[in-house]
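K.L.:
got a predicted model here, sequence first, then my questions.
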Amino acid sequence: MNSIRKTLLPITTFVRIDVKRLFRDKVAIFFVFVFPLIFLLVFGTIFGGDNDISFKVALLNNSKSDFAKSFAESSKGDKVLRVDEKITTLDQAKAKMNRGELDATIILPEGFGDVTNGKYPSGEAQLLYDQNNESAGQTLSSVLDGIFKGINSQFVANETPFTVKAQSTATEGLSRFDYTFSGLLGFTLLSLGIFGPTTVFPRLKQRGVLRRYQTTTIKVWQYFTGNVISNAIVGLLAVALMFITALLFFDLDMRGDYFSFATITILGVTMLFGIGLALGGWAKNENQAAPLAQLVTFPMMFLSGVFFPTFLMPELLQKITKFIPLTPVIDGIRMIVTEGRTIFDIGPQLLVIGGWTLIIYIIAFKVFRWE
């Protein structure tokens, strides 16, 4: 019993030291807790709004007909056609389209909506869009075509031999923020696991702290274990803060269970911390550690689905990215949060994480230097 206590005492001591060191360092607090929240707020503001398709347009009514006036008035409250009422001339509209502030301009020419055949109003609206925004222009043209077809049906009775019936799948879709959130968590774990150790360990070496540890009975594995546990605690706190913020401010749709979510988070931060441990443990100073950390993190950020989905990549690259350390972490979090999977449903991801964890810590033990 005493031998177990002696073995665990250095580990628990290092856990307390590391956690206290973090909360005494204002810069570390900023980068661990505040900086990820800034990222979350920025991306949440961008992707957390209304997911419906809409276009910002100018509507210029050059017709005096009652129909044109009615159409222009009803368009002001349209959710798809977001009309900029401040634009009153074609020159203003073109200037804003050139700057990318408008998707298109709808012009109702003179005589639009006049009753010419004595039966019903008619006319042809003009749609202007920038050639660099052709896809939005074509989509908006289809939207307007659908609107006018609905209006035409009120005046002309046409038979419709072919029809289509739309039916919901009865399941709610994901918002863009729900999908992006997993990538932001991956980015947070990556920053915490790699940039932290690659900054702290070289600094401790330069101060001679690790050299003094070496003269004691402390073993490398005890030092590693203490650091891993403290890092996992801090990682859970950082993720919990982001998670609560996402729930309160951006209506995150959490579909999985919290046990699975916490488990994949701990496994992910443990694996990624091993990379930082290997780099920081090998480097003699921060000048060596910083470039190595950037060399490892930047490819993972762009190839692991942090900022955009991996399924958008070429097929060959997708096969490669599956085995990048960060990819199974983000995929696992995404499957739990957005698909309602449990930790037992993400076996392939856990297998890759486990394999990388074993390899990374073997390397970290081999290359670690006390000074």
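P.N.:
That came in fine, so what should we check first?
K.L.:
from here on, just use CA atoms for contacts and neighbour counts.
P.N.:
OK.
K.L.:
so how far is T217 from P36?
P.N.:
Distance, P36 to T217, by Cα to Cα, to the nearest Å: 38 Å.
K.L.:
name the element the residue lying closest to F323 once chain neighbours are set aside belongs to?
P.N.:
In space, and not counting its chain neighbours, F323 is closest to V352: 6.8 Å by Cα to Cα, 6 or more residues apart in numbering. Per DSSP states H and E, V352 falls inside helix 347-367.
K.L.:
which strands and helices sit next to that helix?
P.N.:
Packing partners of helix 347-367 (3 or more Cα pairs under 8 Å, 6 or more residues apart in numbering; DSSP states H and E): helix 258-282, helix 326-339.
K.L.:
so which of those helices comes closest to Q126?
P.N.:
helix 326-339 (42.4 Å; Cα to Cα).
K.L.:
stretch 71-88: end-to-end distance?
P.N.:
16 Å.
K.L.:
buried stuff in the helix or strand where P299 lies?
P.N.:
In this structure, P299 sits in helix 286-303 according to DSSP H and E. Within helix 286-303, the residues scored as buried using 16 or more other Cα atoms under 10 Å are 286, 289-290, 292-293, 297, 300-301, 303.
K.L.:
same thing with stretch 70-78?
P.N.:
By 16+ other Cα under 10 Å, the buried positions in stretch 70-78 come out as A72.
K.L.:
quick one on the thing from earlier: contact partners of the helix holding P299?
P.N.:
Taking contacts as Cα atoms under 8 Å, 6 or more residues apart in numbering, the residues outside helix 286-303 that touch it are 187, 190, 194-195, 198-199, 202-203, 276, 279-280, 283, 307-308, 310, 321, 324-327.
K.L.:
6 Å instead?
P.N.:
Applying Cα atoms under 6 Å, 6 or more residues apart in numbering, the contact partners of helix 286-303 are 198, 202, 280, 283.
K.L.:
scan these and report the most crowded one.
P.N.:
Among the contacts of helix 286-303, G280 has the most neighbours (other Cα atoms under 10 Å), with 32 neighbours.
K.L.:
just send the contacts of helix 286-303 back as JSON lines, with distance to A72 too.
P.N.:
Listed next are these as JSON lines, based on distance: Cα to Cα, whole Å:
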{"residue": "T198", "distance to A72": "61"}
{"residue": "P202", "distance to A72": "67"}
{"residue": "G280", "distance to A72": "64"}
{"residue": "A283", "distance to A72": "67"}
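K.L.:
where along the chain do the strands fall?
P.N.:
55-61, 81-83, 104-108, 126-128 (DSSP state E).
K.L.:
put this beside the first:
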Amino acid sequence: MPLRSLSRAMFLGFLRDRMTLFWAVLFPLMFLVLFGGLLTDQGASKIDIAQVGDVAALDRMPAPAREALEQSLEIEKVTDEAGAIQQVRDGDLAAVVVEDGDRLVVHYSQADQVTAARVFATFQGIVDSANLAVTGTEPTYSLASQRVEDESLKTIQYVTPGLLGWAIAMSATFGAAVNLVNWRRTGLLRRLRLAPVPTSSVVLARVGVSLSVALGQTAIFIGLAVGAFGLQLTGAWPLAIVLVLTGTLAFLSIGLLAGSICRTEEGAVGLANFIVLPMAFLSGSFFPLDGAPGWLQGISRLLPLRHLNDGMMDVMVRGQGLEAVWQPMAILLGFAAVCSLVAARLFRWDA
């Protein structure tokens, strides 16, 4: 069958192309290994604090409260107040704490506003607690905190879906764009057009190979994350496969559009990079976008990779089911349809 022969030839061509294998599989895996090794089992970093002399609010703190405090602060007792303050100016310490009569004086730097806010909020809470303890007044309210995720949840579970989405986008976009330009430049497209092979078979073979590569990428990513970094999948994680397939179709169509526009392989690579790399940053593939401004969040929601990443995060990490995949699938398929129609209008058999 022409379809089977074309699919086999395209797949073997993919496996023999070392550069394509590197960019589609090995390069994203390097990021998974890097992020997994650096971020696994790490939360927010501790703040380095210097305590000068005795500070009653800290030294007389109940043991459970002190233990909770030391999860976010690294407190070291020092005697040289001036030297410690200089370390704060130099950025080597976050703050210096000194007791001055009935005042708790905290010297900090505003250079790192996030750390400064954490320091201020922490010591404001310490002072409030100390004041309550001195007055002997029972607090009206108490705080109870409970983590919404499983206690064993690790950072790798947030890293894997985003990097996998980026890998899928890279492979599908680059593969389609570069192959289309290469086939046109070498005259292979013209020969396929003149050969007794239906155009539908050529298209289906290209789609089938891209979907097969995406499934292979998914297996490698999940296998490495589970085996090497302790990724724990929720019960609905197989739904991620459906999202991977629809995401591949979306980015395959974007690659076909790029390949239809460009005349050289270098141009196709540049255009694919211009599309995929900024999209990865704006879609949360490398870091979360929770603190991004509203206008940036709005732009992010217009990108197909954002919906692929969010959908895989929902079913792989957050334990959601079918309700979490319908909207991302519809958006990704919509992108695939629109980009395919535009690519078909711009498509040329000859250079």
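P.N.:
Looks like it arrived, so ask away. Note that this is a predicted model, so its numbers are computed, not measured.
K.L.:
JSON lines for the strands of structure 1, including distance to N227 of structure 1?
P.N.:
Shown next, in JSON lines, are the strands of structure 1 (distance: least, Cα to Cα, whole Å):
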{"stretch": "strand 55-61", "distance to N227 of structure 1": "51"}
{"stretch": "strand 81-83", "distance to N227 of structure 1": "53"}
{"stretch": "strand 104-108", "distance to N227 of structure 1": "56"}
{"stretch": "strand 126-128", "distance to N227 of structure 1": "61"}
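K.L.:
Throw the ones you listed into JSON lines and include mean neighbour count and distance to V19 of structure 1, thanks.
P.N.:
Converted to JSON lines, these look like this (neighbours: other Cα atoms under 10 Å; distance: least, Cα to Cα, whole Å):
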{"stretch": "strand 55-61", "mean neighbour count": "22", "distance to V19 of structure 1": "49"}
{"stretch": "strand 81-83", "mean neighbour count": "20", "distance to V19 of structure 1": "51"}
{"stretch": "strand 104-108", "mean neighbour count": "23", "distance to V19 of structure 1": "55"}
{"stretch": "strand 126-128", "mean neighbour count": "16", "distance to V19 of structure 1": "60"}
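K.L.:
spatially central residue for structure 2, please.
P.N.:
S285 (2.8 Å; Cα atoms, centre = their mean).
K.L.:
please say which position in structure 1 it maps to.
P.N.:
Mapped onto structure 1 by TM-score structural alignment, S285 of structure 2 lines up with V306.
K.L.:
go on, T246 of structure 2?
P.N.:
Under the alignment (TM-score structural alignment), T246 of structure 2 pairs with L267 in structure 1.
K.L.:
ok, the closest residue to that match other than its chain neighbours to Q92 of structure 1 distance?
P.N.:
Spatial nearest neighbour of L267 of structure 1, chain neighbours left out: I353 (7.5 Å); criterion: Cα to Cα, 6+ apart. Look at I353 of structure 1 and Q92 of structure 1: by Cα to Cα, they are 56 Å apart.
K.L.:
between the two, point out the one with more neighbours.
P.N.:
Comparing I353 of structure 1 with Q92 by other Cα under 10 Å, the one with more neighbours is I353, at 25 against 12.
K.L.:
residue contacts, the equivalent of the more buried one over in structure 2?
P.N.:
Aligned by TM-score structural alignment, I353 of structure 1 pairs with L332 of structure 2. Taking Cα under 6 Å, 6+ apart as the criterion, L332 of structure 2 is in contact with 247, 250, 304.
K.L.:
if we go to 7 Å?
P.N.:
Contact analysis of L332 of structure 2 by Cα atoms under 7 Å, 6 or more residues apart in numbering lists 246-247, 250, 304.
K.L.:
same check, this time on A157 of structure 1
P.N.:
Under the contact definition (Cα under 7 Å, 6+ apart), no residues are listed for A157 of structure 1.
K.L.:
gap between stretch 269-282 of structure 2 and the chain center?
P.N.:
Counting by Cα atoms, centre = their mean, to the nearest Å, stretch 269-282 of structure 2 is centred 15 Å from the centre of its parent chain.
K.L.:
average gap between that stretch and structure 1?
P.N.:
Superposing on structure 1 and averaging over aligned pairs (mean Cα distance after the TM-score superposition for structure 1), stretch 269-282 of structure 2 comes out at 3.3 Å.
K.L.:
on that earlier part again, comparing P36 and T217 of structure 1, which residue is more hemmed in?
P.N.:
Taking neighbours as other Cα under 10 Å, P36 of structure 1 and T217 compare with P36 leading, 23 against 8.
K.L.:
which position in structure 2 pairs with that one?
P.N.:
Looking across to structure 2 (by TM-score structural alignment), P36 of structure 1 lines up with P28.
K.L.:
give the contact list for that match.
P.N.:
P28 of structure 2 sits in contact with 163, 167, where contact means Cα under 7 Å, 6+ apart.
K.L.:
check the gap between it and A116 of structure 2 for me.
P.N.:
In terms of Cα to Cα, P28 of structure 2 sits 35 Å off from A116 of structure 2.
K.L.:
and what of D92 of structure 2?
P.N.:
13 Å.
K.L.:
could you check which of those two is surrounded by more residues?
P.N.:
Comparing D92 of structure 2 with A116 by other Cα under 10 Å, the one with more neighbours is A116, at 18 against 13.
K.L.:
chain neighbours aside, what residue packs nearest to the aligned residue in structure 1 for that one?
P.N.:
By TM-score structural alignment, A116 of structure 2 lines up with G137 in structure 1. Distances taken as Cα to Cα, 6+ apart place Y129 nearest to G137 of structure 1, at 5.6 Å, with adjacent residues excluded.
K.L.:
thinking the one you found is in contact with T105, fair?
P.N.:
Yes - judged on Cα atoms under 7 Å, Y129 of structure 1 makes contact with T105 at a distance of 6.4 Å.
K.L.:
what number of residues lie near W237 of structure 2?
P.N.:
W237 of structure 2 has 19 neighbouring residues, counting by other Cα under 10 Å.
K.L.:
could you pull up the contacting residues of it?
P.N.:
315-316 are the contacts of W237 of structure 2 under Cα under 7 Å, 6+ apart.
K.L.:
distance of it from L231 of structure 2?
P.N.:
Counting by Cα to Cα, the gap from W237 of structure 2 to L231 of structure 2 is 12 Å.
K.L.:
likewise for P328 of structure 2?
P.N.:
23 Å.
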